[in-house]
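Asks: build me a model:
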Amino acid sequence: MKARTRTSIRNVRSLAPEHDYSGVLSGLPVGLYQSTPAGRILDANPAMVRMLGYPTRDALLAINAGDLYVNPEDRQRWQALIERERVLVDFETQYRRHDGTVIWVQDRARALIADDGEAVYYAGILVDITARKQAEEVLRQNEASFRLLFAGNPLPMWVYDLSTLQFLEVNAAAITHYGYTREEFLGMRITDIRPPEDVGRLMADLAKRRPALQSSGEWRHRRKDGRVIDVQIESHAIAFSGHDAVLVVAQDITDRKRAEEALAESEEQYRYLFENANDAIFTIDLRGNFTSVNKAAEMLSGYPRAEALQQNIADVLPPEHLATARAMLATKLGGGDPTRYEVELLTKDGRRVPVEIGTTLVSRFGEPMGVQGVGRDMTERKRAEEEIKRHLNRLTALRAIDVAIASSLDLSLALNVLLDQVTTQLQVHAAAVLLLNPHTQVLEAAATRGFRSNEIQRTRLRLGEGLAGRAALERRMVSSENLAEAGRSFTRAELLAKERFVAYYAAPLVAKGQIEGVLEVFHRGPFEPTTDWLDFFTALAGQAAIAVDNVHLFSNLQTANLELKAAYDNTLEGWVRALDLRDKETEGHTQRVTDLTVRLAKSLGVPEADLVHVYRGALLHDIGKMAIPDAVLLKPGPLTPDERQIIERHPVYAYEFLSAIPYLRQALDIPYCHHEKWDGTGYPRGLKGEQIPLVARIFAVVDVWDALRSDRPYRKGWTDEKALQYIREQAGSHFDRKIVESFFKVGF
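Replies: The predicted structure follows:
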């Protein structure tokens, strides 16, 4: 039993499992394995399962590594060497296969060491060297057997002269593998199949005293096509056809070397990324136990690596999140895609940290081994999201207040909306708006929210009195972090006693340079506002000031408008009185027909907003008569045809007078059209049916009713019965039948 050892290039001090190279290494012709110091086989690739003749990988993993050794002492020697040297090269021993047959193997292994210096597990590469051993054994027998085995051996073999280094014989495997013909080989020296840079090392090795049988280690050979391959050389001094010669058996280990290099390079890259990643990276087994964590995971969880590897996911996740994690693990085992989800991590010091987790199933040779996860601390993102949400809520609040101000001139409604937003967005316990009474110059409570008693309603503060009075007088924000210590400066002792407020802030309501009042907020515990909070409080006070100013502005405008309308109506009534004074016989007629026309129009569904125009039109129905000469207007007897034409011009004069006044344009229908008739025989335009405006048709009935019952210079007034009979008879010719029916229903 032979072995060569070398000092470990580097001690591996990570408990993280090897990266998953199963896709790359499962097809290699060499056996790959992992085992623990106790002999438990953790993993084996398909080539090793086939090499040892086991039906399945699980069957091989079920035995102890020590049971494979034909000689138990070899196992003890192997373990002693690897624990001492950490890396073991070319250890040769015999293994017993599953069917009981014995094979020779060459083992190259290394130990993966934990931070405490103990080996965690061994990783190795196993090569079946039975054919080579058989060749060596045959060499110890007779020449004939040697020749037979030499020619048919699947491994390249040759014999060279020890002094000239000339090839003396090669087998078919060498010819096939190296690409030279037998004749070419026999014309070459062994230096000819070496890269030039390796010849010096070869000559130095040949100069050394050598035993009869030795392993010459790993070398590089060059094939005829120029390709350089890695080989494992075994040599044996023999006498061959009168020459001091050497028999060489060469095993191509290029694939194994490439696998080792790829493994080392990939492992190095993975280890670098694993340890230096900004995100926490971890692996867990199928039971949820942590099997590796990187530095970022240590920092995130607060657990040093050694402690972290003693934890289960149940130890670091709250119960409400543990079910989510286990469901994700089940999804992975069921073949689900990589998933991403959010949980809260319980750190060592008891904090809860929001973490976004992405997980991927880890498999070895098609068998699930666990889950690899990447965790990202979501604290800052969550804080940013909350900040954005808070700003959006505040913008929404300002918008709601704007809508309340714009859509209603009810100050109490606007202030209630404002206080709802103040208490919600500023997260205070109570708030109030105090408005300045312009007559008494006293601040009085106009709207309140969140108070437990009615004491706030008793607030009466002069400018400069108390904190709120100071805020109004000095036009700046005033606050107190502890009202109990503010003493008499707060002034409202009863309010403080009943409400038990601690913190207080007041902002003046200033609009267009005028103080309108104060917005004050209260908190029943210690309160430390941020600059952002104070800015928003000031903005809300500005909104409150706008609401108050808008209502005051509208109130003043409404008062001015009412006064203007009253002035207009007084002017109209003055015109009518002047007309009545001119025409003594019609005195009182205008007011009577106006009142009755409005009543009848209302009963017929004329909109309330239009009744004012009906009223003005009725008042001014005969305003055009001001242009009629007295001789015609006041003539005591019947009118001549020419005089009749003059008098019938008064609706046109009314139109000309009133159409130039925008205020009265909507009242034109009655003065202009009240002498039109349903059958089209009226004047001045001969309108017919519904061409006549509705209010003119209404007024026509009322005007005739009142005129028939009044005395005229040329006749006495009619009785009510006679006048009513006439109106009935004229329905459908002079009057609209529907309006006549309504006239009788309304009463007169």
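Asks: for the rest of this, base every contact and every neighbour count on C-alpha atoms.
Replies: Will do.
Asks: where do the strands of the stretch 301-450 of the chain begin and end?
Replies: Here the stretch 301-450 of the chain has its strands, by DSSP state E, counting those that start in this stretch, at 339-346, 352-364, 367-377, 430-437, 442-449.
Asks: these: which one's closest to Trp78?
Replies: strand 352-364 (26.0 Å; Cα to Cα).
Asks: the closest one vs strand 367-377, what angle?
Replies: 150 degrees (axes from the mean of the first three to the mean of the last three Cα atoms, to 10 degrees).
Asks: helices or strands up against strand 352-364?
Replies: Contacts defined by 3 or more Cα pairs under 8 Å, 6 or more residues apart in numbering; DSSP states H and E place strand 352-364 against helix 319-333, strand 339-346, strand 367-377, helix 379-407.
Asks: next, the second sequence, to be compared with the first:
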Amino acid sequence: MTIDFSKTKRRGLIYIAIFLFLILLSFSFREIDWQSTPEFHTVIEVISMISALFIGVIILIRYYSKKNASFLFLGSAFVGTFILEGYHLLFTSSYFVTNFHSVPTSISTWSWFVPRVFLSGLLLISGHPLNETVVKKVTDKLVFGFIFIATLATILFFTLAPLPKIIQPDSLIPRPREFLPGIFFLSALILYLRKGLWKVDAFEHRLVMALIISTAIHSLFMPFSKQLFDPMYNLSHLMKIASYLLILSGTMVDIFVLFRQSEQARLMSEERFQALFYAAPSSVIVFDQHKNITFTNEQAEKTFGYSKIEFYGLALQRVLQTDELLGRDLDEHSGSLTDPHEIIGCRKDGSKFSAEVYLSSNIDGEELLKTAIIIDITDRIEAEETLRENNEKLKEAQRIANLGHWELDLLKDELIWSEQIFHIFGLDPGSFEANLDAFLATIHTEDRVWVSKAFGDSVKNKTPYNIVHRITRPNGEVRIVQEQCETYYDDLGKPVRSLGTVIDITEQKQAEDEIKRTNLILREAEQLAKFGGWEIDLNTLETNFTDGTLDIYELPYEDPPLLEKGIEFYAPEARPIISEAVINAFENNIPYDLELPFITAKGKNIWIRTIGKTGPLNGKSNKLYGTIQDITERKLREEALLKTEERFQLTINNSPSIYEVYDLDGVQVSVNKAYEDLWGFPASHTVGKFNVLKSQEVVKSGLIEYIKRAYLGESVVVPEYEYDPRGETEAQGKGRIRWLSTRIYPLKDEDGKVTNIVITHEDVSERINKEKEILKFQEELISSQSRLREAQTVAKMGSWEWDRVTRKFFWSVEMCRILGYSPDNVGRSYELVRSHVHPEDIENYDYQLEQATKHHSDFSIKLRIICVDKTLKWVFIKGKFLGFKNKMPTRMIGIMQDITDQEKNKEQMDTLQTIELAATSNLELQNIFEILVAQVLSLLDVDGVVILLKDEGQNKLKFAAGGGFYSLSAVVETNMKLGKSFAGTVYNEKRTIQSKNFPPKKRFTGFRKMLREENFVSFIGLPIITKENIFGVIEVYSRSFLSPNPEWLAFLETITSQAARAIENSYLITGIKKSNEELKLAYDKTIEGWSRALEMRDYEIRGHSERVTDMTVKLAQLMGIDGIELDHIRRGALLHDIGKMAIPDKILHKPGDLDDEEWKQMKEHPVLAYKLLAPIEFLKPALDIPHRHHEKWDGSGYPEGLSGKEIPIAARIFAIIDVWDALMSNRPYRDAWPKEKVLDHLREQSGKHFDPEVVDAFFEIIM
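Replies: Alright, predicted model coming up:
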């Protein structure tokens, strides 16, 4: 019998819960004053009586199907109870009760009490272990007769005898006799619990619950019933029915199980039984009631060593050593097979062995025969021991590997897990349901559906499966497991069970994901930084490259270059440098870090930074490691930076802010003019001399800590501080104490290393001094409120006081004005003030106040507030704690100052600086316009901005940029004639025009109609003008009436001036570009003139230069050359024979062969070409063709005898074109060759005169 401990635990909890509930119910209803009707009681008793009869009959049927003493007593008990409760029902009716000798209440209580004693007594007997012995000695008829007589005697006793009254309403326990059946029920409950069958048997489980209820009826409810039909009385009767129904349901379940077992037994055929008996692999011994052997099978003879004749009549004790339990079964057992007994078998030769014995009984005629099935389990015991050891080893191996196994019975939906799986899933074996649904519930919700489908498909398709999925432990932790499963099927192909393993691969998966993530990040970093790595084995010269390196080389990933070829990618002038560096690294272990020009596989000229270092093996360097990075953009930026440095320095020098630049040692390297103006001495007195890290005044001011943070790479904003420069330098100048607002920024190189720091100062001495004066003034005038208010009004500063104990908040009249309140009409509180803080600043406000409170320090902050009229203001709040209690501040005073104007001025300065930086950073004009439009819309609080530029061709103003419109597409199409619009008037008169009644009330067509649809009512137009030129107009529009003050207009005019300077700079740059293009065109025309002049010396080659130039350009394009390099090839082709200008006509025009001296002079023309063109800087990149077009692939050419790829690609391309055109043309000394002959000649010279790759490309053009 297998006990499911999780089920046992659950049932035990159910019993405890029922008993606790009944206790609670008893005390809840005990004092309720309520009575039911006799009719209600009659209905309950009818139901109870019928239930008792039905239960008794069913249990007796169960008894006769498979006799069991407990069922005999249980069935008899309920049949007798039916009779007695029926009598109780009659006695308590109004008709019968008047004919009895006892009072009605006594009859009712006694007729209730006696059936309960009767039932509880028989239930106690049914649960006692001795009942089986009793049943064997008496017949069931005797039991029935005894019960019938007992019930009849009880009825007669009720009928004839006067019954005493047993209810004592005034007593603490009105019905003490009710405890007697309660004791019987409790005893029966204890007996059944000790038997333990309730753990596995459904009937006894329900019987135990019924006994709990019955015990509660007679210990918690009925003893406390004071009169008929009160709540305790009625609850007792209802609970009695509940207990009956529990026993009834358990009996039905038990009968169903018995029926199913009998059906299974019936299906076994006699023929199969006989075959099993005679051919059984186990020993079978049949013996009579005297325990003498009468029959054995063949296996018994083999096992025990006796012949069939020797066995016959042999005492069973000779072959089996019986224990007490087996001896009792041998004496008493009858029926089907017993549970197995482990015993010792004795062979004829005296040897013994371990055996397992099953007993059964049957009647042969009138003789009772018993059968013993004996199985030699010696091997099994040894195997079990080995298996136990192996299981322990397996468990340990699974624990180490974090791997478990499982088995699923698909027919019963029962799942068996190994111990390690419970550990992997974080589950308690006792709380696991052990079925497929319970397993699926542990799978992560996002994986559950597809895992279930994968298992279903595996079973359906009869294929194993191997999947990785997530599980969720009870504590919420997510783990990753790998699961493998295979399903087994019966002969009909029906799946019967699945076996599988589970391994926790969370850490492995996380490691794999981390490697993938790291590789992905590295690859992305290589691509973003144009960065790569490489490795060279110094022994084999084998190379390994990362993808980033091959991207820079512009080579396919599957074709990395060898060491020698890799060096050829460097520009010719860089090859000796990198070669020497690599050799030094190989031979002398000297690392290198170089920035060199580089030519990619596709001919692209770039700059790279390469770093190399050798790695040791056994004390020797055997590998060279390195990196390569494309720094072309940085080089271009450095060139651009050099060009813009002067403009930037000019901007810095003109800035009102103070700029200081320091090197890594803290030495000042640069300052601007504002620095000299502030301190009153020239820059030469401090630059190169003053060390910010060693200055005592810097240390005293506390600035040194912020400077150190900047040197570590952090941008720092320094709180306003007081600084005294006196004593820093020999020249004191105007060196007076100043208040400064300082920011410190690190300057970094391409590798992110700090190279310098920049310190910017704003001189806020005037504002700080003003604040000090106002605070001093405020302290002096506390007694005079009127003068204080006047000072606060002038400074836009209000005062306040906060009692943190009472939460009361007092503020001045000026503070009311700042917030927008009327002084006489506001409830003042701290919460009200806090509610005006801008939502984006509230967190910082609370934090700063908390820190000030925590450290008992002064509180100051600059933030935005939203006034009563919803306007936004900037304010400065400063507070000081005055009183403390228990180390906590109790009172705080302070000021609130409106600094909106200062903040707007600062924003305007930032805007001007943004636009200025955009104008001086070589941005496109359109980008500068977009920045300008955005700044105007943001700072000037207007609704629309348009920039119109003059179109010189059409004498109109055309749209250049704009923003703020509902529909910008209509504005983009704007074309305004000069003089016929506000913008035209602004342009012609070169002055600012403002209109508050806009647009004019005329016909709303075209642009005016669009403005009307935009709901604009105010307009301001300004000319975009410099001293010499006017470029266009800036227009601003507002959907409300504009009344700009002079500062507002001045700021708009300043922005417009910046736009004019940006346009002027852009036009200047455009003009320079145009001049360069014209100069380049002039060069090209001159070169073409030289080429035609050369052909005029020799009419036989007229058109040759033009033909070879066109074909050379086509062939170069086919081979991937483009851009400016293609222009150099075209110029080189035109000038390829420019050196022949120095060759005498007698040699050039000689009709026959040249002699040796003449050939010597003729071969000088490439050198003469080089000397002629080399001094011309513009033509240096085009020298490859004039200088080397007579070099040959095999090294037999002239003038230098170069070979292979030592010959520049341009010269190799031109060589074949030159020969092709020459052979296809007539010469004084020969006629032109046929085309096929020329092509054959070119093929034959491939690899000799010509580059084979160039020959292949040439034939693609020709064919």
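Asks: ok, back up a step: could the helices and strands packed on strand 352-364 of structure 1 go into TSV alongside distance to Gly517 of structure 1 and mean neighbour count?
Replies: Formatted as TSV, these follow (distance: least, Cα to Cα, whole Å; neighbours: other Cα atoms under 10 Å):
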stretch	distance to Gly517 of structure 1	mean neighbour count
helix 319-333	50	15
strand 339-346	48	18
strand 367-377	47	19
helix 379-407	17	14
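Asks: make JSON lines out of those and add distance to Gly152 of structure 1.
Replies: As requested, these are exported to JSON lines (distance: least, Cα to Cα, whole Å):
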{"stretch": "helix 319-333", "distance to Gly152 of structure 1": "49"}
{"stretch": "strand 339-346", "distance to Gly152 of structure 1": "56"}
{"stretch": "strand 367-377", "distance to Gly152 of structure 1": "40"}
{"stretch": "helix 379-407", "distance to Gly152 of structure 1": "70"}
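Asks: for the stretch 601-750 of structure 2, what spans make up the strands?
Replies: Under DSSP E, counting those that start in this stretch, the stretch 601-750 of structure 2 gives strands at 605-617, 620-630, 658-662, 668-671, 716-723, 738-748.
Asks: between those strands, which one is nearest to Leu440 of structure 2?
Replies: strand 620-630 (51.5 Å).
Asks: before we move on, back to that, out of the strands of the stretch 301-450 of structure 1, which gets nearest to Ser555 of structure 1?
Replies: Nearest of the strands of the stretch 301-450 of structure 1 (Cα to Cα): strand 430-437, 14.8 Å.
Asks: so how far does that closest one sit from its counterpart in structure 2?
Replies: After superposition onto structure 2, strand 430-437 of structure 1 sits on average 2.2 Å from its aligned residues (mean Cα distance after the TM-score superposition for structure 1).
Asks: what residues in structure 2 pair up with that strand?
Replies: Mapped onto structure 2 using TM-score structural alignment, strand 430-437 of structure 1 covers residues 944-951.
Asks: related to what we said a few turns ago, quickly compare the strands of the stretch 601-750 of structure 2 and say which is most buried.
Replies: Stretch with highest mean neighbour count among those: strand 658-662 (a mean of 21; mean count of other Cα atoms under 10 Å).
Asks: give the aligned range of that one in structure 1.
Replies: Strand 658-662 of structure 2 maps onto no residues of structure 1, going by TM-score structural alignment.
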